[in-house]
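# Coordinates for the following, if possible.
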Amino acid sequence: MKKARLVAIFALFSIIVLGFNSQAFCEKIINVGIKSADMGILDPHLSATTANLPIMDSIFNGLVRFKPGTVDLEQIEPDLAVRWTSSPDKKEWIFYLRKGVHFHHGFGEMTAEDVVFSLKKASAKETSRWWSNYKAFDQVVAVDRYTVKITLKYNVPSMLGLVLNFHGGMVLSKKAYEQYGDDFKLKPVGTGPFAFEEYIPKQKTVLKANDQYWRGRPKIDKIVYHFVPVSNSREMAFLKGELDVIEGIKAEWWAEKMRAKKDVIFDALGPGECTVVHFNMTRKPLDKLKVRQAMAYALNRKDFRLTYGMSITEDAVSPVPPGYLGFTSDVEKYKFNLKKAKALMKEAGYPDGFDLGKFVTSKIYLNTAELLQANLGKIGIKLEIQMVDHPTMHKMIREDVNPIVPYGCCRFPIADQYLTQFYHSESIVGKSTGITNFSHYGEVIPGVDDLIDAARVEPNLEKQKALWVKAQKKIMKDVPAYPLRVTYVVLARKKYVDLGYDLKSNITLHYQITEKTDLKR
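Here you go, the predicted structure:
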């Protein structure tokens, strides 16, 4: 009898223990490999780090969003707003909010007050790195608990792009921000499918499923973002099954290696990173058109693409990357022609070339810098590469120290972003309004500002696109910069990872983990 009772107790204990273990075992956790040494900050208005984008994308919503898997401006869909209207002149916009949407960690219902707070914060220099995108905002007011009105000083190209789930358009909890203060950077509170749970510096960030998510509880219980800056370590962890998805190595051999694996899905997607070399026209003899034309003809785009691989890159031929609203390829392309480059150098008065001196770069840009040095060396232009760390490079190029600046980036996919940030005179580095105009274009050679400004306030889309085309044609005629290549985002996932959407491109430069993403082992 005693023995039977002990057996029964043991059996009951085993069921309880196994039950708990089974529950833990069944928890769906997706492990993501991030190409970064650490997280940075998760205040979307202050963050400008690519590594943070996929994390913030799962935490926050915007008023609208790109349909997952796309960056098509014609496929923007409702997010926190269920619908919106605009005045005929596109200067007044009214957004009607979704009711019953709750912030993470018990911070209450999302209302117009939170949206107004977030957009005002995104528009302020002191609290946002994206404030310049919102210069057209005149007023943002709460009409009532679930209605927001935005009044613009002038029409903006794709106004919806400013309120979607990307950096400045992400909606924060006002209550949480005021409670946490500066700590909000590491304690983000949004309304997205996943809530912030844990951060271990230089190791990982953990998000947990938002049980109250209005689109439905996520199929995955947790996302663990692992910070693995070393590519080989990231790949090894992926192949061993410790990571389910990773950012890959931008190289043809790596793409072929992943494509050959039966249990792996390889993805190369846009919008890619567009790399352009900017000529500082305040430096002689870069102020001479024929010199800049010669440099353009001397640069072989194929060489720059082969750095990564032909299947994961494409030619950049215009100041605006392909796939962006307003892009045109109908511009002067300056296809590689060394004979023509040498002839132009002779016509410009430099048959033997000249010395441009030092230019700073970082390890990330070293291959590009060495190719620039080699290509330009063939027409007698000398360059001395000075290596610095990446943050120092960014600081120095904004102090106007370089005669030429190779720069790669991805922006919101509309022509105005590239044209304004790289070619408008207000964006010239060193100015209080400076962003990334390294060539001093618009000031050394005036005229493009008028086209960019006119396009920004043009309410008719076709007329707006025509102005953007004119701007691109003018820029390529004047050659303040030379577009080199577009490099796609390179990712890999295990076949059991079901994204829950068709992947064509995305704005996060990584896989978007949504409420529909699942692990089907």
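
# Only C-alpha atoms from now on, for both contacts and neighbour counts.
Noted.

# If we ignore the residues flanking it in sequence, what's nearest the residue positioned nearest the centre of the chain?
Among the residues of the chain, the one closest to the centroid is C410, at 5.1 Å (Cα atoms, centre = their mean). In space, and not counting its chain neighbours, C410 is closest to E273: 4.8 Å by Cα to Cα, 6 or more residues apart in numbering.

# next up, for comparison:
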Amino acid sequence: MKAWTILAAAATLTLFGTSTGLAARTDLVLGMQLEPPHLDPTAGAAAAIDEVLYANVFEGLTRIGPSGEVLPALADSWAISDDGRTYTFKLRSTVKFHDGTDFDAEDVKFSLDRARAADSTNAQKALFAAIDTVEVVDPVTVKVTLKQPQGSFLYNLGWGDAVVVAPESAPTNKEKPVGTGPFKFDNWAKGSAITIVRNPDYWGEPVALDRAEFRIVPDAASQVPALLSGDIQAIPNASIGDALPQMQSDPRFKVVLGSTEGETILSTNNKKPPFDKLEVRQAIAHAIDRKAIIDGASSGIGTPIGSHFSPANKAYVDLTGTYPHDLAKAKELLKQAGLENGFSATLKLPPVPYARDGGQIIASQLRDVGIDLQIIPVEWADWLKQVFTDKDYDLSIVSHTEPNDIDIYSRKDYYFNYDNPAFDKVIEELNLTSDEAKRTELYKQAQKILADDAVNGFLFELPKIGIWDAKLEGLWENSPIQANDLTKVKWLD
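Next comes the predicted model:
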């Protein structure tokens, strides 16, 4: 910490911003904790993919705005049939992909059909399950007919997984992404940084930045010095530990404590013994002390949660009291499960600080009730394969940053291995409901079922700690979707 303070003092007069009379700068270096495994939002679950590419390089028919609202994007407007099953989209007519090819209705049909195909590798394939047919009416008109009404359909089309890609470039988007957005992909120095540059032929409002670099700075030991030295000018999702007060007191920076859609959970393999027993999962829930985890793994910032739902959502129910911290009750439940002497299990932890630090705390807490966890650190790519894809795990810790994603618990192949027909029925009804009051009630029912079943250890809502140069404006203060949208970002003179 002393070294960081010395750097701050030495840099006070020379860093961040331009001198009076000079034009505002047009480049930006942002820090990111995790490097994406590839650069195709339609073929991967990692949030880091969208954090670079969403709204910057790739666009969908709709987009999610900074307040979580649904906005037009490649679709200029749309009409919905009286029965709520048919959506007719009017497309923008002057759009080109970054390789110079024209965007039209055929690209929309290709993208939606590809996302919902039997062999689709889209991580959110369920978003498209309600689609029955996609019809090209003319080059600027697409008609999408649903199997049944879906109240969240326009919102779903705003996810990164629903961006429009072209058949010519889709096969190579993982390494050389080609979209329609205001920025074009420039370079990826693996293990270091990803660079995007302004698209001079963008159909919409031009961006102020000529160049943006997303640099990988994984932890406080690298993030704080990089900010203080001026190597990077912003970290939209910082993890700086006990250096937060120092950054808040430095007038050169703006520090914004915002919200995310990131439910941070102790992921549990519900079909793997002994976690297939409700009493075991309930015991773990009682053994967890959320406040200690938030204090130790999230700089004391974060809202405790008792189910998989964001406290910022109007349908949120505080269910943290379902299983209060109670070691005696936890031991009693383990005894009921025939595990009076406890048991051993593994805890696979991805590299993000909240997981690595939180894992140590949770391991200590569970040890107090006789559960001995072997901590296994894994890199992000290994976590995606071993835990998310292969379901080869007992417990893990991760933050699910997808927006409003409680429906993942109804997916039969999802890595939690959770199966409850009552929950599935609620989600099915939710998908058929457009009335907001009824949807709110259904969301509350879904939250209660997950809490009662102790499907996972529900820990806290991941906070968004944004730190950037005080002369920057336009970065999102909250994260309703996993994105670093640079379309409105500029330097002040």
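
# Now the TM-score, please.
Taking TM-score structural alignment, normalised by the length of structure 2 as the basis, the two superposed chains have a TM-score of 0.85; 467 aligned residues with a Cα RMSD of 2.9 Å.

# just to revisit the earlier point, pretty sure the residue nearest to C410 of structure 1 belongs to a strand, no?
Yes: looking at E273 of structure 1 with DSSP: H, G, I helix; E, B strand; the rest coil, it is inside a strand.

# Next, the contact list for the aligned partner of it in structure 2, please.
When structure 2 is aligned by TM-score structural alignment, E273 of structure 1 is paired with G262. The contact partners of G262 of structure 2, by Cα atoms under 8 Å, 6 or more residues apart in numbering, come to 310, 399-402, 461-463.

# now do 6 Å
Taking Cα atoms under 6 Å, 6 or more residues apart in numbering, we find G262 of structure 2 in contact with 399-401, 461-462.

# And for I41 of structure 1?
47, 185.

# mind checking what it lines up with in structure 2?
Aligned partner of I41 of structure 1 by TM-score structural alignment: H38.

# residues near the closest residue to P188 of structure 1 other than its chain neighbours, how many?
Take P188 of structure 1 and drop its neighbours on the chain: the residue closest to it by Cα to Cα, 6+ apart is L42, 6.1 Å away. Neighbour count for L42 of structure 1, taken as other Cα atoms under 10 Å: 24.

# pretty sure L42 of structure 1 contacts K185?
Yes: in this structure, L42 of structure 1 is within contact of K185 by Cα atoms under 6 Å, at 5.0 Å.

# What are the boundaries of the helices in the stretch 101-250 of structure 2?
Assigned by DSSP state H, counting those that start in this stretch, the stretch 101-250 of structure 2 shows helices spanning 105-116, 153-156, 220-229, 244-248.

# Oh, that last question was meant for the stretch 301-450 of structure 2, not what I typed.
327-336, 353-367, 380-383, 421-431, 436-453.

# Mind reading off the mean deviation between the first one and structure 1?
Right, helix 327-336 of structure 2. Averaged over the aligned pairs, helix 327-336 of structure 2 sits 3.9 Å from structure 1 after superposition, using mean Cα distance after the TM-score superposition for structure 1.

# Report the angle between that helix and helix 353-367.
70 degrees (axes from the mean of the first three to the mean of the last three Cα atoms, to 10 degrees).

# Show me what helix 327-336 of structure 2 is packed against.
Judged by 3 or more Cα pairs under 6 Å, 6 or more residues apart in numbering; DSSP states H and E, helix 327-336 of structure 2 is in contact with helix 278-287.

# ok and the helix it packs on relative to helix 327-336, angle-wise?
170 degrees.

# average distance between helix 278-287 of structure 2 and structure 1?
For helix 278-287 of structure 2, the mean deviation from structure 1 after alignment is 2.8 Å (mean Cα distance after the TM-score superposition for structure 1).

# Just after that helix, pick out the following helix or strand.
helix 290-297 (DSSP states H and E).

# And the nearest residue to F196 of structure 1 once chain neighbours are set aside, how far from W468 of structure 1?
Among residues not flanking F196 of structure 1 along the chain, L207 sits closest, at 4.6 Å (Cα to Cα, 6+ apart). Per Cα to Cα, to the nearest Å, L207 of structure 1 is found 41 Å from W468 of structure 1.

# what's the answer for D303 of structure 1, then?
From D303 of structure 1 over to W468 of structure 1 (counting by Cα to Cα), the distance is 29 Å.

# higher neighbour count, these two?
W468 (28 against 17).

# In structure 2, what residue corresponds to that one?
In structure 2, W468 of structure 1 lands on Y443 (TM-score structural alignment).
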